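Participant: using only what follows, build the 3D model:
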Amino acid sequence: MNTQDTSPARRAEPLTRRLHWPMVIGLALFALIRPLFSIAGWSEVLGRPATPLALTAVISAVWIAVAGLGRVREPLLQLMAAGIGYAIAATLLSAALSPVLEGELRGPLTHPIALIMVCLTNAAWGALCGLCARGVQRMRHVRH
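Facilitator: Alright, predicted model coming up:
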């Protein structure tokens, strides 16, 4: 995973250089299973609100496992970025599919404040997962 050092000079680097992009993008795209379940109608078939909540728990567990069991530096930063990446990907998915499925553009792009809130909410979700991943690393005595 991301094996660069976390010295003060490293922390002064721009965030874009500190991110492990393949992992961030992969985790963000993995989280798209949640809106895809909704789009496909599986969330309704399997039951709401249990299905979206269960999917969120599974996604969170995968994120925590990847960052906590891997040798990921700065899991809080990495998973916050994954949360924001998911927010952007889900917004783009909504923008692409809502006109086809519902006949008009729907979702966060129709309300700019909603887009900000979606990004903040998913950044917070990523941060919470990142804190949990850091806890897993500490329990495993992982040092960077």
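
Participant: only C-alpha atoms for contact and neighbour calcs from this point on.
Facilitator: Will do.

Participant: give me the neighbour count for the residue nearest to residue 137 when sequence neighbours are not counted.
Facilitator: Leaving aside its chain neighbours, residue 137 sits nearest to residue 68 (5.1 Å; criterion: Cα to Cα, 6 or more residues apart in numbering). Residue 68 has 26 neighbouring residues, counting by other Cα atoms under 10 Å.

Participant: please give me the structure for this one as well, since I'd like to look at both together:
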Amino acid sequence: MRTGSAGLSWPLIVLLGVFALVRPVLNITGGMDVLSRPVGPVLVTGVISVVWLVAVVWWRSERPVGTLACAGLVYGVLAVALSAVLSPILHSELTGPLVTPGGTGVVMVLLVNACWGAVVGLVASAVGSRLRRVGR
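Facilitator: Next comes the predicted model:
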């Protein structure tokens, strides 16, 4: 995939951010209840994390930490937007991070998801380095 001047692949970032929407979609559709709680959310988050890790290692991302932190931000923005669109339809009122005082809910969604991506990126960086050493 093409990388920008900062060594980030924006198509990959957007693709991974969109992929992570499987989590809120499962919540909305009741799929998370089928998986049971609290196991379902942890399992889905783990699967998303593994997919993210494999993707940046497979495509040999120059900056896996930055790539996945940005993917987390893309996911966060999309999840907030999805909540803003669907909560009035499903609950007859706006709910979610947009209704928190001072925008703290949105900030926390973005911060948590950027951190999640960065942590997975750190693991991916270590895995990628290890694979490059072994492959010499």
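
Participant: what does the TM-score come to for these two?
Facilitator: Here the superposed chains carry a TM-score of 0.90, computed using TM-score structural alignment, normalised by the length of structure 2; 131 aligned residues with a Cα RMSD of 1.5 Å.

Participant: identify the residues contacting the aligned partner of the residue nearest to residue 137 of structure 1 in structure 2.
Facilitator: Aligned counterpart of residue 68 of structure 1 in structure 2: residue 57 (TM-score structural alignment). Residues near residue 57 of structure 2 by Cα atoms under 8 Å, 6 or more residues apart in numbering: 64, 124, 125, 127, 128.

Participant: ok, and the most crowded of the residues you listed?
Facilitator: Of the contacts of residue 57 of structure 2, residue 64 is surrounded by the most neighbours, 30 neighbours in total, counting by other Cα under 10 Å.

Participant: and it, how far is that from residue 55 of structure 2?
Facilitator: Distance check for residue 64 of structure 2 against residue 55 of structure 2: by Cα to Cα, to the nearest Å, it reads 10 Å.

Participant: how many neighbours does residue 99 of structure 2 have?
Facilitator: 13.

Participant: residues contacting residue 125 of structure 2?
Facilitator: Applying Cα under 8 Å, 6+ apart, the residues near residue 125 of structure 2 are 57, 63, 64, 65.

Participant: now do the helices in structure 1.
Facilitator: Counting by DSSP state H, structure 1 has these helices, from start to end: 8-11, 15-18, 21-30, 33-40, 42-46, 50-69, 75-102, 112-139.

Participant: what's the most buried one of those?
Facilitator: Most buried of the helices of structure 1, by mean neighbour count (mean count of other Cα atoms under 10 Å): helix 75-102, with a mean of 20.

Participant: list the residues that contact residue 116 of structure 2.
Facilitator: Listed by Cα under 8 Å, 6+ apart, the contact partners of residue 116 of structure 2 are 69, 72.

Participant: what's the match for it in structure 1?
Facilitator: The equivalent of residue 116 of structure 2 in structure 1 is residue 125 (alignment by TM-score structural alignment).
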